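>>> Okay, predicted coordinates and the sequence, questions at the end:
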Amino acid sequence: MSKPHVNYALDPKPIGIGGQAEVFRARDKQSNQFVAFKRLLPNLRMDKDATARMKREIDVQFGIKHPNIMPILDYSEHYYWYTMPLAEQSLMDMPNPIEYLQILQIIEEIASGLEFAHKFGNIHRDITPRNILECKSADGNTRWVISDWGLVRRIGNTSAIRTSPGYQYGTEGFAAPESGLDAHFVDARADVYSLGRVVAWCMSGILPLQNIPLNPDGPLQDFILRTTKLYPHERIANMNDILKMIKELKNTTI
């Protein structure tokens, strides 16, 4: 790990910019392979909270080995940057509405990755179409992976990173309502909620409004309603139950 930054040739312009980091396509000069290179924005590299979040993101994402979680290939010893496989596209790049069986397959893969992460106490807190990426495997097949673990909450971990009660963590329209009350107390049901909102977007192409109940129709209406209840105790409880529900939906289409 921790090759010097000079071992990567970055494209002149980023392929994505967020609130704390930017992502470039880059060529690994040693392997001559293209990767995605994510680094903190220049003005945040001396910010203790920003670097602590990047460290947490790297620690969690590097530590979780699952085919539906974006792997980290390399990272800086100062946690300013890391590399990962270059994705084919994000879910946000796909035209809507997405075909029903394809939605089931994508959500099954993402739920599988989240179930694994939840077993180790990691709550993503920012499941959105932009953070669900399509990657090509070594055998040429594609799979969907969860990326951008910058807002991950590690249950049972006392963090020194500052959070503000009343501040909405996550992406507007997809973040669970409780994440705006006290982000330290969200659990797996927050990711359940966000995944349900992603399914609604896949069906309609309409970005949901924050905390506004959905009024879906179509074959995934029940799934969306059961995952996006306003109160956590009214929702489907975990990813295992979601996987069971998806299996039942697949069986009814055979």
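Okay, I see it. Given the structure is predicted, the values throughout are model-derived calculations rather than measurements. Numbers count the residues shown, from 1 in each chain.
>>> CA atoms for contacts and neighbours, from now on please.
Noted.
>>> Please enumerate the helices of the protein.
48-63, 100-119, 188-204, 221-227, 239-253 (DSSP state H).
>>> Look at residue 88 and say how many residues are nearby.
14 (other C-alpha atoms under 10 Å).
>>> Same check on the one 5 residues further on?
In terms of burial, residue 93 registers 11 neighbours under the definition other C-alpha under 10 Å.
>>> Included below, for side-by-side comparison, is a second structure:
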Amino acid sequence: MLRIRLERYQALHDGLRWRSVTMVIGGGLATVVGTFGLVVGILLLVVPSDDAFPWRAGLVVGLFIGLFPFVAGIALVWRGIERRVRLGKFRELVAFGGSRTSFEAADLVATLQLSPRDAHLLVVDAVSHGLVFDDGGPSPPAAPSFRFQPETTPMLPLGRSVASGHAPTQLGGAAAASLPGPGAPPPAMRTAAAASPEAWIGTVLNDTYIVDTLLGTGGMGAVYAARNRRTGRRYAIKTLLHDARLEPDAIKRFEREATAASAIGHPNIIGVHDFNETRDGVHYMVMDLLDGETLEQRLSKVGAMSWREARARGLELTSALAAAHARGLLHRDLKPANVFLARSPDAAGRSVDRAVLLDFGLVKQMDDANVSRITATGAAVGTPMYMPPEQARGEQVDVRSDVYGLGAVLYEMVTGTPPFFDRTLASVYAKLLTTQAPPASSLSRRPLPPAFDHLLACALAKTPAERFATMPAFARALASIEPTESRAAG
């Protein structure tokens, strides 16, 4: 399996960029000198003269001051352009492989739209520059794809609200020693469950939900597919351990995730149907079980979306966020991992995607005093690659902070990379606070409408006053681009 050396990328990037610029400039000067020498040499050759000296001088000047420098200059310009193209390929390779534990050359074929031969040559080139190395390990198993099925029957009393699509949390500790209710595992199995999330499969939560399969694990719990033992209806259940390792406010965040937006009732916000705690202190929430994958998983496969698809998903997300804002709620953690692409058949029986907003664990009421991204311990929470500058500084946030987060997600949809990407979090924070993101059209492999660059520049502005004032204003600007420009841009 192949791995990326992120610590090597910046030096390699700077070196290749400097050499490419030097070669293009040097080659251009040599081409100009060579052109001048060719002209002088030709003039000396064609000027009538009884003396042989002008003819000999013309031949020497034409060859050594004209032709040779001209050919060398063209070769240098070509090599400089080649290095610039190589730098772009390395940037795409780092964006693709930097967020993965490991990958194979075959994974680059579909994601970077390369032929198998070009993918192999790119890996060989990256290895020769020390950017990629082979750890000799086996191929990892495929990441699980969450399956959520939309509800078609009445919801439980909690109603339709928000839920988490975070990489769920890993179970561990004494809190997972047992589960109450009929069908609970024997003591030996309950002991294993403390260390293994898979051991929960087959157990029953509070005499109601039978845990069927493990969908995914994370740092503080897990997400399972489960069914109601009385109705047979299937759900997704997210668990959170009552563990001493958790922050003091972790359970409060979990409860807030389950209840804060329960009154929104929006088709692009996942529904939460129950929230409870077992007698052993295991908190869990019961959510819609949908069929599909997260936007993060989709982008890891395809690299980037078409403009039309990104626009459609973006309009769905602006609608969801506008509904949350109308209830006085800020999401504060927008990123591809928190957007689920639910698959369902349309009227013609074709499978279509629907963006569903996940994870309101960081949701805040807008009228909370000094709403910020700083916890009681003084630590900033969230994801810096999608975090607006004011949140990174711990300042007060409002709806325009969600505008920035959605702008960053849209940016990655069409480019395959976040607005700010670097090898260390410190570098990401530095770019986030001091530099402007490059235009999406400069990174996208497909042509984009010119107005799309302007829209993202507005959404990703450093100061909130320069952004769209509301989510509906963002939606109107996004929708207005489509009629003529999207057809021209593809």
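Received the coordinates, thanks. Quick caveat: nothing in here was measured; it's all calculated off a predicted structure.
>>> Got a TM-score for the pair?
The TM-score (TM-score structural alignment, normalised by the length of structure 1) is 0.86; 250 aligned residues with a C-alpha RMSD of 2.9 Å.
>>> re the thing from before, would you mind putting the helices of structure 1 into TSV with distance to residue 3 of structure 1 alongside?
Supplementary listing: the helices of structure 1 in TSV, determined by distance: least, C-alpha to C-alpha, whole Å:
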stretch	distance to residue 3 of structure 1
helix 48-63	15
helix 100-119	27
helix 188-204	34
helix 221-227	42
helix 239-253	36
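>>> Out of the ones you listed, which gets nearest to residue 84 of structure 1?
When those are ranked by proximity to residue 84 of structure 1, the top entry is helix 48-63, at 10.0 Å, counting by C-alpha to C-alpha.
>>> who wins for proximity to residue 93 of structure 1 among the helices of structure 1?
Taking C-alpha to C-alpha as the criterion, helix 188-204 is the member of these that comes nearest to residue 93 of structure 1, at 11.0 Å.
>>> State the span of structure 2 onto which the closest one is aligned.
On structure 2, the counterpart of helix 188-204 of structure 1 by TM-score structural alignment is residues 399-415.
>>> so how many other residues sit close to the alignment partner in structure 2 of residue 222 of structure 1?
With TM-score structural alignment as the criterion, residue 222 of structure 1 lines up with residue 454 in structure 2. Residue crowding around residue 454 of structure 2 was assessed by other C-alpha under 10 Å; the count is 14.
>>> Kindly report the same for the one 4 residues further on.
Neighbour count for residue 458 of structure 2, taken as other C-alpha under 10 Å: 20.
>>> Once you drop chain neighbours, what's closest to it?
Leaving out its chain neighbours, the residue that sits closest to residue 458 of structure 2 by C-alpha to C-alpha, 6 or more residues apart in numbering is residue 467, at 5.0 Å.
>>> got a list of what the counterpart of that neighbour in structure 1 touches?
Alignment note: residue 467 of structure 2 maps to residue 235 in structure 1; criterion TM-score structural alignment. The contact partners of residue 235 of structure 1, taken as C-alpha atoms under 8 Å, 6 or more residues apart in numbering, are 189, 192-193, 226-229.
>>> With residue 88 of structure 1 instead?
In this structure, residue 88 of structure 1 makes contact with 133-136, judged by C-alpha under 8 Å, 6+ apart.
>>> how about the strands in structure 2?
Along structure 2, counting by DSSP state E, strands occupy 2-4, 132-134, 147-148, 204-205, 209-217, 221-228, 234-240, 272-277, 283-287, 290-294, 329-330, 339-345, 351-357, 364-365.
>>> Just list what the third one packs against, helices and strands only.
If contacts are counted by 3 or more C-alpha pairs under 8 Å, 6 or more residues apart in numbering; DSSP states H and E, strand 147-148 of structure 2 sits against strand 290-294.
>>> Ok, the longest one next?
Where contact means 3+ C-alpha pairs under 8 Å, 6+ apart, strand 209-217 of structure 2 is packed against strand 204-205, strand 221-228.
>>> what's the mean distance for it versus structure 1?
Once the two are superposed, strand 209-217 of structure 2 sits an average of 3.5 Å from its aligned residues in structure 1 (mean C-alpha distance after the TM-score superposition for structure 1).
>>> Tally up the residues packed near the closest residue to residue 27 of structure 2 other than its chain neighbours, please.
Among residues not flanking residue 27 of structure 2 along the chain, residue 73 sits closest, at 3.8 Å (C-alpha to C-alpha, 6+ apart). As a burial measure, residue 73 of structure 2 scores 24 neighbours (other C-alpha under 10 Å).
>>> quick one, which of the helices of structure 1 is packed in tightest?
Scoring the helices of structure 1 by mean neighbour count under mean count of other C-alpha atoms under 10 Å gives helix 188-204 as the most buried, with a mean of 25.
>>> mean deviation of that helix from structure 2?
Using mean C-alpha distance after the TM-score superposition for structure 1, helix 188-204 of structure 1 ends up 0.8 Å from its aligned counterpart in structure 2, as a mean over the superposed pairs.
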